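Colleague: Requesting a structural model of the entry that follows:
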Amino acid sequence: MAEQRRFAELFHEALTGLTTILEGQGERPRALEFAVRGVEADPLREESHREVIRLQLAAGHPQQAVQQFRTLENVLSKELHAAPVQETRALVAPLLGAAADRLSRPRVAVSASEPGQELARAVPFPSGTYAVLLAEPVGESVPDSDWRSVAQALRRAARQRGAVATSESDRAVAVFPFVESALACATARRPAEPATDALTLRMAVDLGRLEVRAARLTGPVLKHAMHLLRAAKPGEVVCSASAAALATLAPEPACNLVDRGLCQLAREAAPERVFRLERGDPSPADERPRAAAAPSAPSVPAPLTRFFGRGPELTRLRKLLTTGSTRLVTLLGPSGLGKTRLATELANRVGEALAGAVWFVPLATVEAAERLADAVLRAVHDGPGAAGAEPLRQLVEAFGRRPGLLILDNYEHLLPEGGDFLEALLIRTTDLRCLITSRRRIGLRGEREFALQPLPTPGSAATRAQLLRCPSVQLFTDRVQALSPAFQVTAANAATVAELCTGLEGIPLSLELAAARSGCLTLTEMLQSLSRRFDLLVTQDNYRAARHRSVRAAVESSLASLTPELRRFFAKLSVFRGGWTLDAAEEVCGEPLAGDRLAELRDVSLVEADTSGAQTRFSMLETLRELAAEQLPASERLARRHADYYVALAERADLAVDGPEQEAWMDRLEVELPNLRAALAWALANRPTQALQLAVTLGQFWEVHGHRSEGREAVCAVLARAPRTSASLRARGEGLAGWLSYLLGDDERARPLLEAALKRSTRIDDWACASRVHYALGHFALAHERLDESRHHYEQCLALRRAAGNEVGASAALEGLGDVAAANHDYDAARRLIEESLQINRRYGSARAIALGLHRLAVLDAEQGELDSAERAFQETLTLFRQAGDRTSAAGATGELAQLALRRGDPATARARLRESLTEMRELGSARGTAGGLFLLGQAAAAEGDHRGAVAAFEECAAIRHTIGEHSGMAAALEELAQVQRRSGHLPQAVRHYAAAAVLRQATTPDETPPSVSESVADLQGALGTEAFGRAWDEGLAHGKRLLESS
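Modeller: Below is the predicted model of the structure:
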């Protein structure tokens, strides 16, 4: 704790220094921004508040300064039972006192030749945000003397609280640091003034920024205030919505504000809400009926715990319920999702904008819809209301007096009958808006559904900083700290916290119940108990409603209203993972009325429907799915139908993945991946042959969509469990496992699998499988620079596919032959072969196949020095690869763009692109791609003079290439490493690496040693001398031999 306090002090010292520097440079807004960060970091630190207040005063914002002071007062009083010190109070004392020194009275008088002209004096305050008060006499023809009388009266009234100045239009404007001061001035009862007693006035109070120009006031607020003044009736004082909202912050409001509704202030402007001031007796202009008793002070439950997240939801709900025409919003979601807490938080936040007209009515204990009106009336009036009068009529009269928000909590058990009460109430009131929390939609016209989602969860890859910003983690941490104040999210426990909050799905009730176990369980023990979540998530706290004392009770309360048929259907849906479509529900569950059943489940918030894609996709929370599964009798038939459905889906996708619909099918398989995994796991345990069929059918998906490691492990697991499958299916499995192993850089496993697959497929004359294996072996040989062997396999692949009429497959073989030609520096032949392939794919192939052809042509352009053409082509292919979901190829295109930047002499851009490419390659497990990116990263670092970064990159590159057996690539990395070491003065190390690279070159590509290497070796020999050079060279040769033997 001492260490934390020390760092906190250092942080605030740094902020104070930064604000001082920024203010000194004239950047006061930025200084204020950093000062506010200090308050946010520690709301109890009075020095931080004082700095914000000082900067706000200096910037000409006295209203904000006082608001900040009041915030400090509240925080210190609530948390520490203390008050601000004298140094802080002194800053705002002039503003809070009777005489506002900053708005001192004018000093220089001028002659009065026009109405109000006598007030045109040197303006005694700086530009800033102020409350303004305008007044004018009412009449068809007002003499100048009346205008002067009004201006003088305005000046006398404002003397103690503000000041009067003149606008550019020569109108007297009373200016105040606080809205409540302007309102108090407008409504003050003063001794009789003969000059104004006979006049009927109207006045307007507004809030906005004033600018001082040539001793006159200007600014949009004056024009807006004039429009507001014109909207006032004779004898009335009106107030803008912004001024009214700020006035409600005053500890003791000077007057009562009554909402007059929306007014069209200007011809081109949108209508806006206007408020009228009540002085204590009804205004003559108030023509509303007064028969109904006013509702009592609204009672919104005070929160007992901190609130986290839900910022976007609060913004949307506030907009729905305070602007526009929506009058009924239903906040939907299953029990435990935080609907009530969100509603109460919203009520507390919109209360100011609605002048406190917000009522919260809990309905969990109301047993029947017939008692709804009585329950609402009792809550609104804090009693039973008028004896003998109809409750609904009393409510209509009460709510008809002013706009307001009625929140009805836990409405679902009162439906459908309860909809009649709500409809009648809304029809008979014009300014009332309703927010309903419910597990079921109401079903009324005009209802706006708002489906609440769980809190965001961090995922397994989140950093500690991301965890601390994640709402579900914040909630969990706060509730744990209530029991264990010393608990913190640290580097040691961050991964466990992330996994736990993600496993709890961000459901607030689950997070709170899990946190309640922190007194007797460690985080790891909680995580292990998630497999039995209904046993873990239980509490005996009596303050909770029974349905919230366990997650099981919360879920079962949602299921209680279901019919037996609907409950059985809901249980069957537990067979799905991650969601399902309507046709899947019909076929797997054997339910022809699945559409109707799903609509019913959605209406009660047990199922969600996503209509954003081509097909509606349904889903449920994992917590709901687990309880549904408990109610499902063991049914092999249902699991078998689930597996059959998704095997058939994978086979339909496999038929289309080489054509123009590839992208759509790949995206569909990605969405269905949880179901495919479940089907694969069930088939592996019960039908190994079907499991192998599914794993092999997903081959292109595993490869293209970044699931190579998962796909290989799945295929290998099934091969081990299904020794008696057909020779054709087994050959396909071996070939796919070998191909994925090659792509992952695991050549040791790849070659024997590919050779076994080729032998088996050739023996049974399975040309399709044999052609795929030849294609894979062509890649394998090319990577190891065995060009003749590579050409042989590609030619065999091409012959088999052309004999079978498989043009799209033949195009891939042509591309492979183009790669071999390019490796032999026969660029004309390479371009011809790749363009032939591209023509085929433009007619029959997928967007990804076209992108691969364009990518190869771009590589040829780059190798032949056509850098501009290459860059355009790589940018195009990068877009196409991303659209196709091919992350590996997209990362490769990014790497190629990095290489172009390096060749253009822009290593900084190259490194930025390489970081992006390497991140993807590492996540995808692409060893070759990672090694290639590291090689370029080392070159970029060396070009920028970052020798340490270059050494690290080349060393890692060489290690990866050693692991995957790429000897020539390893030699190139060692040569680059030696070059960096030579430049940085590490000469013996450079010699050793040059020697090791020479051994690797001799074993693979002896004719391709760069001339620069020979020159560098000669320079080193001269620099070190014969003896030292020879000793280092021999050590390097021995190291190179060991590398050859061990790879």
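
Colleague: use CA for all of it now, contacts and neighbours both
Modeller: Will do.

Colleague: Determine how far the longest strand seen in the chain lies from the middle of the whole chain.
Modeller: When the chain is parsed with DSSP state E, its longest strand is strand 201-213. In terms of C-alpha atoms, centre = their mean, to the nearest Å, the centre of strand 201-213 is found 40 Å from the chain centre.

Colleague: Then stretch 661-677?
Modeller: On C-alpha atoms, centre = their mean, the centre of stretch 661-677 falls 24 Å from the chain's centre.

Colleague: Now the terminal residues of that stretch, how far apart.
Modeller: Distance between the two ends of stretch 661-677: 23 Å, counting by C-alpha to C-alpha, to the nearest Å.

Colleague: buried ones in that stretch?
Modeller: Across stretch 661-677, burial judged by 16 or more other C-alpha atoms under 10 Å covers Gln662, Glu663, Ala664, Trp665, Met666, Leu669, Glu670, Glu672, Leu673, Asn675, Leu676, Arg677.

Colleague: To compare with the earlier structure, here is another sequence to fold:
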Amino acid sequence: MSIPTGTVTFLFTDIEGSTRMWERRREAMQEALKRHDTILRLTIESHRGYVFKTVGDAFCAAFTTATDALESAVEIQRKIDKTDWGEAPIRIRMGMHTGTAEERDGDYFGRAVNRVARLQSAGHGGQVLVSSSTQELLADNLPEHIVLKDLGSRRLKDLDRPEHIYQAQIGGKEEQFPQLKTLDIRPNNLPVQVTSFIGREKEIDEIHRLLNAARLLTINCPGGIGKTRISLHATTELLDIFHDGVWFIDLVPVSGKDGMWQAVAGALSIRSETGIPLDNTVIDRLKNKELLLILDNCEQLVLEAAETAGALLAGCPDIKILATSREALSIPGETVYQIQPLSVPSAAEETQGEKSCAAGISEYESVRLFIDRALQIRQTFVVTNENAPALAQICRWLDGIPLAIELAASRVKMFSLKELYERLGDRFEALNRGLRTAPPRQQTLRALIDWSYDLLDEEERELFMKLSVFTGGWALKAAEVICGSTAPLPVTAPPAWRDFIDPDHNYTYKTEGSIATYNDIKPDLDVIGLLERLVDKSLVIANQTDGSTRFVMLETVRQYGEQKLNDSGKSRETLKRHLHYFLLFVENYMTQVEDVTQNIWDTPIREEYPNIQTALKISLTEKEYYEYGVRIISSLFTYWQYHGSEMEARVWLEQFYPFPDYIQDPLTRTWITLMFGWILSSTLD
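Modeller: Coordinates of the predicted model:
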């Protein structure tokens, strides 16, 4: 059949409580799902419907007419009711909406799809919900055995305008269902979201699980990851749980402890009483309430937020708090949940045809978000197999940070994906205008990270700036020596060389002898404590593997720190210390290696290789550093030889060899000449 285009009626379905059934009745659910899929596909297709997507147990179908869609939905519910499901009884909730189709490669996108998805999720098993646009088309063509019950106008999460909802009743039978899961089900002040919510299914499920067990859950992540949006999306699905509602409190404009209590009181319409402290009044009013408070953006007054949350939890036994912050509140009973950036295509997948095509990259959340936002800006935006690699690289450059991706997507009105890809070499300049309707701190990436930076004290700023010299992360010792100390590094004469002939009779070397180290250098700053604070404030990420901790910054944050370091006038000295440190690192490592055939990628060299490359680049910037770069190359040369990296060696040697007069040590000068000659002979085309 042909794919419906133009004005299309969408039918979305899913199984109510399927996750729970998978956990409890896995084998029975596997068999039930097969029967479910057969019923839905055959019934939809028999009514001239087109199934364009299935996700788990969810079906997404498109129909040319609203009547076909409704009759298909009703017949599916009848068949589901009559089927004996054994240990895995199935109930399906459905949503129907009619709108303009934005079809591409057999899939549909845009506002109509977003609306039907939200409509379907508001229902319950056995229920068929119909939007007002579909009801209008059915008014004069409604099958005799079906009645549409008016459920009124309701607010659906993530949609900017209410939806008038109807319920399809079969054969005049009025089945009773719980209240619709809309924003109107309980008292709340949750702000309406004007853009769709993309991905994050696992995170939402985990937040629900953690909130079920904890009274205080803090969502922690760097700026721009979307902690506010995630918290709002997660809590809209919990409205039916909290009898007295869910209440959102934005702490951005708040200052001081009194301001905290005023914000809580204002959100819940609690008036102060003469002669009684406001905190006492709030706690007295809430002590018998069953509600959820969202304390958003706690990092700017974390101490006050911690005190307020602690007092509320102690005085009000039936309330729960969901806090969002770039650092933990650090009070008893707190559970902290780290939110990671959106998934991005990996660099390795660019060479895999099926992964770099338009369909292949669309499985990643960052790509899906970019496409969704780009379509809002330019309805003709299309991802093709030709421009898909550029989009994959853009999302990767932007670290999967939702705010960065949204800002980039806003540029498709002016730039093609190829042009945007080229301009993102300096992402801050390309995105410097931002979204006018966003809060001021979110109008550009720089403003966003500025906000985090302004919350740091002087020592934290000092370390944060200097950490930007690292590429690919760093170890604690490197941070202490390079960023936390002013003591000179003991860079002395180059090590002695021990000549030998390898099995292939190639002349090479290995370093030997005593080399100066940095192990005795003590930091002037409390680097451990400062790093811990930067991790708490989500500007640095601590990754623990194999019993050791390695720190890293998101690239967007690192570039910001680099700009601050350049502006501070401390860049040259910090880069010099970086060069000295990794020179000593490489030379010390080489003296300890007994087997020169050891695979480079199985050693500490692999972990620090991005930093070693950065050190080589630094050594090319000034004549006095040049010899240090040559010494690094000399130490790595044997590894490049033995592990098939001669071209890597050649790239670096070609950058250094034209300037032999800069090298003061005669032995080093001799070695670079010999190395260059050998590498040229071994890499001739």
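
Colleague: coming back round to it: got the buried residues for the longest strand of the first structure?
Modeller: Leu201, Arg202, Met203, Ala204, Val205, Asp206, Leu207, Gly208, Arg209, Leu210, Glu211, Val212.

Colleague: matching residues in the second structure for that strand?
Modeller: Against the second structure, there is no aligned range for strand 201-213 of the first structure (TM-score structural alignment).

Colleague: in the stretch 551-700 of the first structure, which spans are helices?
Modeller: 551-559, 564-572, 582-589, 594-603, 622-630, 636-656, 662-671, 673-686, 688-697, 699-704 (DSSP state H, counting those that start in this stretch).

Colleague: Grab the longest helix from the first structure for me.
Modeller: The single longest helix within the first structure, with elements called by DSSP state H, is helix 2-24.

Colleague: Give me the contacts around it.
Modeller: Arg28, Arg30, Ala31, Leu32, Phe34, Ala35, Gly38 (C-alpha atoms under 8 Å, 6 or more residues apart in numbering).

Colleague: May I see the buried residues of stretch 661-677 of the first structure arranged in JSON lines, with distance to Leu537 of the first structure as well?
Modeller: Listed next are these as JSON lines, based on distance: C-alpha to C-alpha, whole Å:
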{"residue": "Gln662", "distance to Leu537 of the first structure": "44"}
{"residue": "Glu663", "distance to Leu537 of the first structure": "42"}
{"residue": "Ala664", "distance to Leu537 of the first structure": "40"}
{"residue": "Trp665", "distance to Leu537 of the first structure": "40"}
{"residue": "Met666", "distance to Leu537 of the first structure": "38"}
{"residue": "Leu669", "distance to Leu537 of the first structure": "34"}
{"residue": "Glu670", "distance to Leu537 of the first structure": "32"}
{"residue": "Glu672", "distance to Leu537 of the first structure": "29"}
{"residue": "Leu673", "distance to Leu537 of the first structure": "29"}
{"residue": "Asn675", "distance to Leu537 of the first structure": "27"}
{"residue": "Leu676", "distance to Leu537 of the first structure": "30"}
{"residue": "Arg677", "distance to Leu537 of the first structure": "28"}
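
Colleague: Can you list the helices and strands that the longest strand of the first structure packs against?
Modeller: strand 128-137, helix 179-187, strand 216-218, helix 220-231, strand 237-240, helix 241-247 (3 or more C-alpha pairs under 8 Å, 6 or more residues apart in numbering; DSSP states H and E).
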